[in-house]
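[1] Got a predicted structure plus its sequence, pasted below:
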Amino acid sequence: MKVLCLSGSARAASFNSALLAVAAADLASRDIDVVRVAPAELTALPLMDQDLEAASGLPEQARALKAAFHKADGVVLACPEYNGSVTPLLKNVIDWVSRPDEALPAPACFQRRPMALLAASPGALGGLRGLRHMREILGNLSAMVVPRQFALAKAGDAFDAQGALRDSKNQEAVAGVIDDLLYWMEAIHGKG
């Protein structure tokens, strides 16, 4: 099985990217093929613009991301919260990946695709408000957003120097989200 992992933050010291690394390590420990998208690949995407799309088609970066989503049996998104909602970077990715093209119809990258949501924030809610919006956006695209999610509060103190989570309960929460993702991947795709 293959899981695509990406963070909605381009910040070098991103808590969400650190949390995504924890999830990716958990997946790898279960012999899952993990495909990580580098933040530079996301920032290279132009702002979603239908005039640009009409003039020159989907940008090559968008085609590559669409292919990565389509090939994945599941997706893990680390979703920073900006002003109580999703980041422009992550929304731009979703907007481009959801566009139709000759190779992949519009819903092919999301429809029935199991997706797991994580968030991390220095605040007390851990990015929880943004996850609600992300769940709604992905649901509108017919993605199967797994029921369990995890929002890491007080993320500035949550990681040790090696990037591991200090609190075993937080590690268990990430593992629980991965458990849900793998369950739904098996249920939908029949791979195990």
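    Structure received.

[2] C-alpha only now, for contacts and for neighbours.
    Will do.

[3] And the lengthiest helix in the chain, what does it pack against?
    Longest helix of the chain, by residue count under DSSP state H: helix 168-189. Contact analysis of helix 168-189 by 3 or more CA pairs under 8 Å, 6 or more residues apart in numbering; DSSP states H and E lists helix 15-29, strand 74-78, strand 114-120, strand 150-152 as its packing neighbours.

[4] nearest to residue 138, of the ones you listed?
    Counting by CA to CA, residue 138 lies closest to strand 114-120 out of the helices and strands packed on helix 168-189; the figure is 8.5 Å.

[5] Now do the helix or strand just after the closest one: distance to the chain's middle.
    Sequence-wise, the next helix or strand downstream of strand 114-120 (DSSP states H and E) is helix 128-140. From the chain centre to the centre of helix 128-140 is a distance of 12 Å (CA atoms, centre = their mean, to the nearest Å).

[6] can you check stretch 52-60 too?
    That offset, for stretch 52-60, works out to 24 Å (CA atoms, centre = their mean).

[7] Over to stretch 27-35?
    For stretch 27-35, the distance to the chain centre is 15 Å (CA atoms, centre = their mean).

[8] what about it, start to end distance?
    End-to-end span of stretch 27-35 (CA to CA, to the nearest Å): 10 Å.

[9] how close does the residue of the chain most remote from its centre get to residue 82?
    Each residue of the chain has a distance to the centre, and by CA atoms, centre = their mean the biggest one is for residue 55: 29.0 Å. Distance, residue 55 to residue 82, using CA to CA: 31 Å.

[10] for comparison:
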Amino acid sequence: MASSSPKILAFAGSARRESLNRKLLAVAVQAVRDAGAEVTLVELKDFALPLYDGDLEDAQGMPAGAAKLVELIKAHDGLLIASPEYNSMITPLLKNAIDWCSRADDDPFPGKVVAVVSASPGALGGIRSLKMAQQLLLHLGCHVVPGNTMLPQAHKAFGADGGLAEGQERTVKSVKALAGALVETARKLSGKS
């Protein structure tokens, strides 16, 4: 019997061990689970994707790591992505993963439900990368959950346990609302309601 819970694939566009976005993603993953979804958390660096190159693709085809990520995306009802901001842009790691996956013969993005979060030590909370990631995913045919769930001054926002520190009620509320919308939309579009 198939599960009635939506399946969400979660990843961050950062490979840093102490990434603020990975910390925010962990909070969001828990909120998505609390909202009733099954979550698979992966690390993009584990897929060992070469820099996208059309000549490489023509000569060798889709790298094994990219093919594996494509299959994971296809096997899930939605995506939860933490998009760090490097120089006011999405990270090369995230962009490269999206570029490779979008090249698959069976493109996994059209119709996929996606929620994006962002954290930054700056005052804007990574909104530029968040908006850029949302726009890119919309262009690829995803159903992007509306909302701006970002965490400014994120270097001060986490406690010793890795969770959000006291005083972050607004962020908690935003993450829970986004998680609920992601799960509900994924449930409806996958027919698991």
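    Yep, it's here. What you see is a predicted model; the values in this text were computed from it and never measured.

[11] could I get the helices and strands packed on helix 168-189 of structure 1 as JSON lines with mean neighbour count and distance to residue 5 of structure 1?
    Formatted as JSON lines, these follow (neighbours: other CA atoms under 10 Å; distance: least, CA to CA, whole Å):
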{"stretch": "helix 15-29", "mean neighbour count": "21", "distance to residue 5 of structure 1": "7"}
{"stretch": "strand 74-78", "mean neighbour count": "26", "distance to residue 5 of structure 1": "5"}
{"stretch": "strand 114-120", "mean neighbour count": "27", "distance to residue 5 of structure 1": "9"}
{"stretch": "strand 150-152", "mean neighbour count": "25", "distance to residue 5 of structure 1": "15"}
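
[12] Quick one: closest of the ones you listed to residue 87 of structure 1.
    strand 74-78 (10.6 Å).

[13] Next, find the distance separating the residue positioned nearest the centre of structure 1 from residue 56 of structure 1.
    Taking CA atoms, centre = their mean, the centroid of structure 1 lies closest to residue 77, which sits 1.5 Å from it. Noted for residue 77 of structure 1: a distance of 29 Å to residue 56 of structure 1, by CA to CA.

[14] same thing with residue 189 of structure 1?
    Distance of residue 189 of structure 1 to residue 56 of structure 1, given as CA to CA: 34 Å.

[15] More neighbours: these two, which one.
    Neighbour count, other CA atoms under 10 Å: between residue 189 of structure 1 and residue 56, residue 189 has more, with 14 against 9.

[16] for that one, what are its contacts?
    residue 73 (CA atoms under 8 Å, 6 or more residues apart in numbering).

[17] Then residue 161 of structure 2?
    Here residue 161 of structure 2 is in contact with no residue (CA under 8 Å, 6+ apart).

[18] before we move on, what about the one 10 residues further on?
    Under the criterion of CA under 8 Å, 6+ apart, the contact list for residue 171 of structure 2 reads 149, 150, 151.

[19] so which of these hold up in structure 1?
    When the contacts of residue 171 of structure 2 are mapped onto structure 1 and scored by both residues aligned by TM-score structural alignment, their matches' CA atoms under 8 Å, the shared contacts come out as residue 151.

[20] Let's have the contacts of residue 171 of structure 2 in CSV, adding distance to residue 97 of structure 2.
    Putting the contacts of residue 171 of structure 2 into CSV (distance: CA to CA, whole Å) gives the following:
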residue, distance to residue 97 of structure 2
149, 22
150, 22
151, 23
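
[21] any idea which of the contacts of residue 171 of structure 2 is the one closest to residue 114 of structure 2?
    residue 149 (12.8 Å).

[22] ok, that closest one to residue 101 of structure 2 distance?
    Separation of residue 149 of structure 2 from residue 101 of structure 2 (CA to CA): 25 Å.

[23] With adjacent residues omitted, what lies nearest to residue 124 of structure 2?
    Distance criterion CA to CA, 6 or more residues apart in numbering; nearest residue to residue 124 of structure 2, sequence neighbours excluded, is residue 152 at 5.5 Å.

[24] how much space between the one you found and residue 23 of structure 2?
    Taken as CA to CA, the span from residue 152 of structure 2 to residue 23 of structure 2 is 13 Å.

[25] same deal with residue 193 of structure 2?
    In terms of CA to CA, residue 193 of structure 2 sits 30 Å off from residue 23 of structure 2.

[26] Quick check: closest non-adjacent residue to residue 42 of structure 2.
    Excluding the flanking residues, the one nearest residue 42 of structure 2 by CA to CA, 6+ apart is residue 11, at 5.4 Å.

[27] Name the SS class of the aligned partner of the one you found in structure 1, please.
    Aligned by TM-score structural alignment, residue 11 of structure 2 pairs with residue 6 of structure 1. Taking DSSP: H, G, I helix; E, B strand; the rest coil as the rule, one finds residue 6 of structure 1 in the strand state.

[28] which residues does residue 6 of structure 1 contact?
    Contacts of residue 6 of structure 1 (CA under 8 Å, 6+ apart): 17, 20, 36, 37, 38, 39, 76, 77, 78.

[29] The first one maps to what in structure 2?
    If I follow you right, that is residue 17 of structure 1. Under the alignment (TM-score structural alignment), residue 17 of structure 1 maps onto residue 22 of structure 2.

[30] Many thanks, we can stop here.
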